[in-house]
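Participant: 3D, please:
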Amino acid sequence: MLRFADLVEKNIEELAQLETWDNGKPYEQALTSELPIFVRLFHYYAGWADKIHGLTVPADGPHHVQVLHEPIGVAGQIIPWNFPLLMFAWKVGPALACGNTIVLKSAEQTPLTALYTAKLFHEAGLPDGVLNIVSGFGPTAGAALASHMDVDKLAFTGSTETGKIVLELAARSNLKPVTLELGGKSPFIICEDADIDKAVEQAHFALFFNQIDSEQFEKVLRYIKSGIDSNASLQYGGERVGSKGYFIQPTVFSDVKDDMLIATDEIFGPVQTILKFNDQKSKRATRYGLAAGVFTRNIDTANTLSRGLKAGTVWVNCYDVFDAAIPFGGYKMSGIGREKEFTASTIICR
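Facilitator: Below you'll find the predicted structure:
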């Protein structure tokens, strides 16, 4: 795994070009942000490999009790199109470090970097058959993987609707355990005592979004239209960018009400909805619980909100902070289990 990370660094420009060509994201983002994180992730997971130990547990009576940490076996993994390399790392790194074999299905829109990095893994000395990449569509290749009787564990990142199908297929086959990282409607809560300039800077970053596919493009435009039809105030954007590709302007709505679709549904596009709240006990009708951000100068407010929000990750005075050691996953309709670790997290940035 360490040799693989070194090979990624050696081929980092080619991988960044391939990720941009495959996915449509800016080259600078792939080269200076995502690939360095990718390398860091595999350095981190490689450090797990010789540190996975069993336990000796005291028990009543003349018994010697050992708790063993064992590989689960064949890990089936299904990753999305929006972060192909990072989702590859989140899935493959911990599974390999813990001694499992892997069958990974890449998104049909973005298969190239998974195939390239698998080739680098073999150059690094990974035995044949340990890491297997399947390129295909969800209803065929993905469904076959979820239903396979010889797959011992399944990890899926994608939409809530597809996650339900994956969970059902896993249950109908061999009842394999499933980790699901699904949709989100992550609030960005700005309290009255917040550093407004910093909050606006982070909100601007949160609006950044890569190219999307044609189906998602039409879906986002429908949500924008529903916001206009619901009498929310369109403050900025709302149109496509250019005539090629599937880019949409950063879009901001104000005067949004709790029952509007743009307030309740995951849009998965560059659409920001602005709502007001009166106090910390205000409740929002969301069925998701993936992440949240809280901006405040008051430590009591930060503690109260971060513990009161049903979200897997709560960022305090920051947003979209990730690290190899920080778990990620959601509550409610945002999924089951955690990527990389086993507990929820609160991140405080200063």
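
Participant: only C-alpha atoms for contact and neighbour calcs from this point on.
Facilitator: Noted.

Participant: How much space separates the residue nearest to I52 when sequence neighbours are not counted from F328?
Facilitator: Using CA to CA, 6 or more residues apart in numbering and skipping the chain neighbours, the partner closest in space to I52 is H69 (7.0 Å). Look at H69 and F328: by CA to CA, to the nearest Å, they are 22 Å apart.

Participant: who's more crowded, these two?
Facilitator: A direct count of neighbours by other CA atoms under 10 Å for H69 and F328 places F328 higher, at 24 against 11.

Participant: this one next, for a side-by-side:
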Amino acid sequence: MTTGNAKREHYQMLIGGVWSDAADGRRFDSINPFDGHHWADVPLAGDEDVDAAVHAARAAFEEGPWAAASPSQRAALLRRLGDLITERADDLARVQVLENGKLIREVAGQTRALAGHCYFFAGIAETTHGHTLASSVPNMHVFTVREPLGVVAAITPWNSPLALLLWKLCPALAAGNTVVIKPSEVTPVSTLLLGRLIEEAGFPAGVVNIVTGEGATGAALTRHPDVDKIAFTGSTAVGRTIAATAAERLARVSLELGGKSPNIIFPDADLPNAVNGVLAGVFAATGQTCMAGSRVLVHQDIHDEFATALVERAKNIKIGDPLDPETEMGTVACLSQHRKVLDYIEIAKKEGATLLTGGGRPADPALSEGLFVEPTVFSGVTNDMRIAREEVFGPIVVLIPFRDEDHAVTIANDTPFGLAAGVWTIDVARAHRMIRRLRAGTVWVNNYRKTNYIAPFGGFKDSGLGRENGLEAINDYTEVKTAWIDMGNQIKDPFNPRA
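Facilitator: Got it, this is the predicted structure:
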């Protein structure tokens, strides 16, 4: 099976309901990381294009059919979008694989599941409500309502481009906002294909706009004075910059940022299940996931046994064409990330970590054109090493031994991040203790890397602000307004109390 495509495909941006090129005509390529083929090109949006998209979103928010749409009308459009995603899931999945090299066996299921986000938030659109408040002021009826923020900038990463977009798009639209999407320059095409489905679903012009480009395009969008909220998934460094930019005009932000998540294996764990969980937590996505369980904390009594089992499995992972359903690990998404991952392997060696397996490119000449990195396992790692503290975003696992529960918690929490954690034990009481003690936004017990639209997701500390998914997500896309209705009070003259 080949991922190549002899014909280069040309795409346009969606601005105000019109598919268009960049104002200055610039374009850039989408490159298949498996074979290096420049298979598509898209517009490189400049400030003028960003301004046009934001103005289109503002106009759609303040006037026209979207401004007057009822919650049930917004819900109907979201349901229609969900139906279209289901119908076109195979095409959407294939394009994501061409863009970032993730496995078709993973992306296909992930893409089909996206419709559930649309249906869930369609229900939320119809059930979002405020509260009637029991005021201590006599004869006053006090209540709250939730209203949309306005124009939302959704800036998405390359590792799961459509899933992480839907995490933002669905609650934003359910609440009645309009959106300008800026996908990663590595994975723009899948978002543009989704834009066609949004248009087909019947969303009015300007409600959803898509601008494609590099970092400068995203920067122009985040600093635009007419953007009311920025929803970003990506690195902590970029997230800090976005937060600082938004603070200048007090724009809202939600930030889902990096992680260096601990996966903690206790002596009573089901060892084969824990090995499977570690493999799924990193290697199934080539380590390119913010929640990757890349720090594996193993009790010292089972450390060597676990390491042997993990290395044996890692050595047998089938690397190859991401579009082949038999492939078990694909490529890194882009050349710069490939270099970064290989650099971190050398850093770990220099720090004194012991390489147990992997550590380079696969020897198979059939894979020489692809951005592959072998599944890599290090032992002899301490928590102060860079390989244990910095997010690599690649197929690298480090093993760190611990003595007891307190020691495991200390190591696990000794990180600037706090996105996720895993705990492997059959002791229910210990599982509950660990859930409470770990400083992470999500804790899995005897499983790893599971998400769903019903469950809030986000991080502590440097892993971000706000939550995506679940009922909590709608709060990040609405304003709360309080209303006071006088039920019969007579207002006295404030300057003549005897009147």
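
Participant: so what number do they get for TM-score?
Facilitator: Overlay of the two chains. TM-score (TM-score structural alignment, normalised by the length of the first structure): 0.95; 341 aligned residues with a CA RMSD of 1.4 Å.

Participant: if we can go back for a sec, under the alignment, what does the residue nearest to I52 of the first structure map to in the second structure?
Facilitator: By TM-score structural alignment, H69 of the first structure lines up with R146 in the second structure.

Participant: Could you do A141 of the first structure as well?
Facilitator: So, by TM-score structural alignment, A141 of the first structure is matched to T217.

Participant: neighbours around its match, how many?
Facilitator: Using other CA under 10 Å, T217 of the second structure has 20 other residues around it.

Participant: Where does stretch 306-316 of the second structure end up in the first structure?
Facilitator: Across the first structure, nothing matches stretch 306-316 of the second structure (TM-score structural alignment).

Participant: ok now do the alignment partner in the first structure of V253 of the second structure, which residues does it touch?
Facilitator: Mapped onto the first structure by TM-score structural alignment, V253 of the second structure lines up with V178. Applying CA atoms under 8 Å, 6 or more residues apart in numbering, we find V178 of the first structure in contact with K153, L154, A155, F156, L167, A170, I336.

Participant: In three-state terms, how would the spatially most central residue of the second structure be classified?
Facilitator: Nearest residue to the geometric centre of the second structure (CA atoms, centre = their mean): L164, 4.0 Å. Secondary structure assignment for L164 of the second structure (DSSP: H, G, I helix; E, B strand; the rest coil): helix.

Participant: Please name the nearest non-neighbouring residue to the aligned partner of it in the first structure.
Facilitator: In the first structure, the residue matched to L164 of the second structure (TM-score structural alignment) is M87. Nearest residue to M87 of the first structure in three dimensions, chain neighbours excluded: I79, at 6.0 Å (CA to CA, 6+ apart).

Participant: give me the number of residues near that neighbour?
Facilitator: 27.

Participant: for the one 3 residues further on, same thing?
Facilitator: By other CA under 10 Å, 20 other residues sit near N82 of the first structure.

Participant: ok so it is a strand residue?
Facilitator: No: N82 of the first structure: not assigned to a strand; according to three-state DSSP it is coil.

Participant: how close does the counterpart of K119 of the first structure in the second structure get to T178 of the second structure?
Facilitator: Using TM-score structural alignment, the partner of K119 of the first structure in the second structure is R196. According to CA to CA, R196 of the second structure and T178 of the second structure sit 16 Å apart.

Participant: what do you get for G109 of the second structure?
Facilitator: To T178 of the second structure, G109 of the second structure is 28 Å away according to CA to CA.

Participant: tell me the helices in the first structure, going along the chain?
Facilitator: Counting by DSSP state H, the first structure has helices at residues 2-10, 12-23, 27-29, 35-46, 84-97, 112-123, 143-147, 160-172, 196-206, 214-229, 261-264, 299-308.
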